[in-house]
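# the following comprises the amino acid sequence and a computationally predicted model.
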Amino acid sequence: MTREQRRLVETMRSTTFDYSALARSRDGFGGGMQWLKVKKFEYLTRYRRDPITGEQKATSIGRRSPETEAIYDRFITGRADLDRQMGALRPELAEQARMAKALRLSRAPSEIGDVARAIGLSEMIDHITIIGEAAVYTYECEMAALFPREILPDDGMDLLVAGVHPTDVIDELIAVLRRARIEVQRARLSRDKAAVELKTDEGLSIRLYTISTLENLVDQYAEVTSYGAEAVRWALDQPVMRSILIDRNGRAALAAVLEPRAYCMLRFMALDVEEMSLIRREASSELTAAVVKLVHERWTEPFAEDHVQTIGPLQDALGEDGIPSAPRM
């Protein structure tokens, strides 16, 4: 990235983190409160619309009293304060989006950006991590470098979600997406039967994994290379990091992603255990090798020597001397 691009990305990062935090706090004020008169008494009622069924549900908090009046005042004041702060940031976000397009930082497909943004503006950001190739858009922003556009992915999102089975969070995720006006349908199990798949109306495929389903894939990988499987287990133990991606409309989205070295380990495993066409495998291999080179040149921590020695494709991507080979393109 140029100095101007780097400066804008850092500004967008700060604004997006701030706005996303406000939006998550604003979720707690969803729906509203009102006083309802029943016979001769007034009762404070909290109402919300169920994001899945669309039905409005109301709960009585209690008869009018100094305590319920204080609850009502805190609710109205807190919601108004958050709305004011978010409103103040929206012009900045719009201006930054315009500048991002002008500086050619608009990279991720808009469908991916919309899904990532919906998750990043909700509490689901604490429970969902992008683990597939869509994560490369965040690594561009995190390491201030741009991949060649022709190798960038655009065919789906792989998400690591909380729960024992991917179906555990489907309803919550669908609700978050529908609030952002993204309609999704449940699709079939993926071919590898490790993930549950959702499809948006725009045709974006979203595959959901959990730690337990990934561990099943690691067990399959261990049959190919036991030491490589240990490297993947190391990868899954690494802390999740948060960064931003910028979509083709220039809009930033907060996203939780794997540490980039961990991402590379997971992608090398996927190349060995997932079913994919030859064309898809070549494209994925090339993209993973490009991320390896970027990590080697710009990430704060180097690849561990034992990981390099135990994962053949990682060693190939780095070369015999631990230096990335020249890109094929």
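Great, that's in hand.

# all contacts plus neighbour counts: C-alpha atoms, from now on.
Fine.

# would you confirm that residue 33 belongs to a strand?
Yes. Under DSSP: H, G, I helix; E, B strand; the rest coil, residue 33 falls within a strand.

# number of nearby residues for it?
As a burial measure, residue 33 scores 21 neighbours (other CA atoms under 10 Å).

# how about it, what does it touch?
Listed by CA atoms under 8 Å, 6 or more residues apart in numbering, the contact set of residue 33 reads 44-47, 72, 75.

# which of these fall within helices?
Those of the contacts of residue 33 mapping onto helices are 72, 75, per DSSP state H.

# now, which of the contacts of residue 33 sits nearest residue 8?
Set against residue 8, the nearest of those by CA to CA is residue 75 (35.7 Å).

# residues in contact with the closest one?
Applying CA under 8 Å, 6+ apart, the residues near residue 75 are 29, 33.

# kindly report the same for residue 49.
Taking CA under 8 Å, 6+ apart, we find residue 49 in contact with 31, 55-57.

# ok, so of those residues, who is nearest residue 156?
Nearest to residue 156 among these, counting by CA to CA, is residue 55 at 31.3 Å.

# ok, and the closest non-adjacent residue to the closest one?
residue 49 (5.5 Å; CA to CA, 6 or more residues apart in numbering).

# here's the one I want to compare it with:
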Amino acid sequence: MSDLLPMTANQRRMLVDTRQLWDAWQAAWRRRAGYAGSLSWKEEKGSDYLVKVFDDPGTRVRKMRSLGPRSPETERIYQEFRTGKEEAKERLDSLSRRLSEQARLNRAVDLGRVPTIASKILRRLDREGLLGHNVYIAGTNAIYAYEAAAGVFVRTDLLATGDLGILMEARARLRLTVTGEEPASVIDVLRSVDRSFKKADEASFRAVNRDGYYVDLIKAAANPPWRDEREGFGEGDLLASSIANMKWVANAPKFEATAVGEDGQPVPMACPDPRAFALYKLWLGTKDDGRDPVKRARDVEQAHTVAAIVTQHLPQLPFEPEHLKCFPKPVVDFASEGDDPFFKPF
């Protein structure tokens, strides 16, 4: 029996509708965020002045700035701001209602896949401007992105996991949020989703909630080892654990897709290229390093499953040398050999 089950025509249609709605909702949310703060008239020494009240991006302290005395120009600014803000709110509210209805339909056709806690975390990381820029999904949860892009379902036992791995781009420039603020720390993002998340210890790369679900922040080992790199996002954040040979995955092209959570809502996914995932999992599962043989066997099975997704359903991602340069040649050669190779030898 194949590990891949094709989506029905109705499920594919629902997924397409969900992606389009999500794209529209994100654009509407960004537009609404652009109207942060407020404009009002303030009387001073007998004259009216247009003032903007806003939260300072750096300190998050509420501030006030004058835009000038009342005049045709400031009157225009005031009216356009009020009208634009109201229109942006109305559009966002409308699309939010449509997303809620789409979520109900998605649940009805069993399209929901990504566990609810992981879905909420990924949406929040996306809103903070971290996902797809400074952090990516690592490990088993990335398979949800690959299957959604291919229009198939992977066997649930290959997807079962009680954790979420987050790969940090330690060398990437920190991207500001839509409102110009620095993104929240990973631990703050987790606590905004579930207040029970706590660091395993003060110098930990892991946070755990009351249900035992844990989130690991990892990164590729620095090269050279003494290179000064970011370990987290702000004071008190998780401190990323350095993983040997994770650079193969970190340096690979990135892959984005929209999956669907168990709650029926869309989930933004940003993760390593599925070819990199497959090769890394194959290497991890076949190297003789004393790891748990059960985990090693699962790594190999996941590797072959993701390779099948690529070769059978994602022809735009060929297993060719120029796309696999981030991996050592012996690893690539190994994947093309044996009785059940990923792909034909070059």
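Nice, I can see it. Being a predicted model, the structure only gives us computed values, none of them experimental.

# and the one residue sitting closest to the centre of the second structure, how far from residue 344 of the second structure?
The structure's the second structure has its C-alpha centroid closest to residue 131; by CA atoms, centre = their mean the separation is 3.8 Å. Distance, residue 131 of the second structure to residue 344 of the second structure, using CA to CA, to the nearest Å: 34 Å.

# residue 12 of the first structure falls within a helix, correct?
Yes. Membership of residue 12 of the first structure in a helix is supported by three-state DSSP.

# map it onto the second structure.
In the second structure, the residue paired with residue 12 of the first structure is residue 18, using TM-score structural alignment.

# kindly report the same for residue 146 of the first structure.
Taking TM-score structural alignment, residue 146 of the first structure has residue 153 as its aligned residue in the second structure.

# and what of residue 244 of the first structure?
By TM-score structural alignment, residue 244 of the first structure lines up with residue 258.

# quick one: the helices in the stretch 151-300 of the second structure?
186-193, 247-250, 274-286, 293-313 (DSSP state H, counting those that start in this stretch).

# circling back to that earlier point, tell me who's in contact with the residue nearest to the centre of the second structure.
By CA under 8 Å, 6+ apart, the contact list for residue 131 of the second structure reads 122, 125, 269-270.

# so which of these is the closest to residue 111 of the second structure?
residue 269 (15.7 Å).

# wait, doesn't that closest one sit right on residue 145?
Yes. Residue 269 of the second structure lies in contact with residue 145 (CA atoms under 8 Å); the separation is 5.8 Å.

# all strands for the second structure, in order.
Using DSSP state E, the strands of the second structure run over residues 4-6, 38-44, 47-55, 62-69, 135-138, 152-154, 163-168, 198-199, 206-208, 214-220, 241-243, 254-260, 266-272.

# could I get the ones you listed as JSON lines with distance to residue 182 of the second structure?
Shown next, in JSON lines, are the strands of the second structure (distance: least, CA to CA, whole Å):
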{"stretch": "strand 4-6", "distance to residue 182 of the second structure": "41"}
{"stretch": "strand 38-44", "distance to residue 182 of the second structure": "21"}
{"stretch": "strand 47-55", "distance to residue 182 of the second structure": "12"}
{"stretch": "strand 62-69", "distance to residue 182 of the second structure": "16"}
{"stretch": "strand 135-138", "distance to residue 182 of the second structure": "14"}
{"stretch": "strand 152-154", "distance to residue 182 of the second structure": "37"}
{"stretch": "strand 163-168", "distance to residue 182 of the second structure": "16"}
{"stretch": "strand 198-199", "distance to residue 182 of the second structure": "21"}
{"stretch": "strand 206-208", "distance to residue 182 of the second structure": "21"}
{"stretch": "strand 214-220", "distance to residue 182 of the second structure": "18"}
{"stretch": "strand 241-243", "distance to residue 182 of the second structure": "22"}
{"stretch": "strand 254-260", "distance to residue 182 of the second structure": "23"}
{"stretch": "strand 266-272", "distance to residue 182 of the second structure": "20"}
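
# highest mean neighbour count out of those?
The highest average neighbour count among the strands of the second structure, using mean count of other CA atoms under 10 Å, belongs to strand 266-272 at a mean of 26.

# that strand vs the first structure, average distance?
Once the two models are superposed, strand 266-272 of the second structure sits on average 1.8 Å from its counterpart in the first structure (mean CA distance after the TM-score superposition for the first structure).

# do stretch 82-99 of the second structure as well
Averaged out, stretch 82-99 of the second structure is 2.1 Å away (mean CA distance after the TM-score superposition for the first structure).

# in that stretch, which residues are buried?
Neighbour-count burial for stretch 82-99 of the second structure, counted by 16 or more other CA atoms under 10 Å, picks out 82, 84-85, 88-89, 91-92, 95-96, 98-99.

# just give me the closest of those to residue 149 of the second structure.
Residue 149 of the second structure has its nearest neighbour among the buried residues of stretch 82-99 of the second structure in residue 99, at 19.7 Å by CA to CA.

# that closest one contacts residue 20, doesn't it?
No. Contact between residue 99 of the second structure and residue 20 fails when scored by CA under 8 Å: they sit 10.3 Å apart.

# and stretch 37-56 of the second structure, how far out from the chain middle?
Remark: stretch 37-56 of the second structure is offset 38 Å from the chain centroid, using CA atoms, centre = their mean, to the nearest Å.

# start to end distance for that stretch?
Separation of the first and last residues of stretch 37-56 of the second structure by CA to CA is 10 Å.

# ok, stretch 260-276 of the second structure next?
For stretch 260-276 of the second structure, the first-to-last residue distance is 23 Å (CA to CA).
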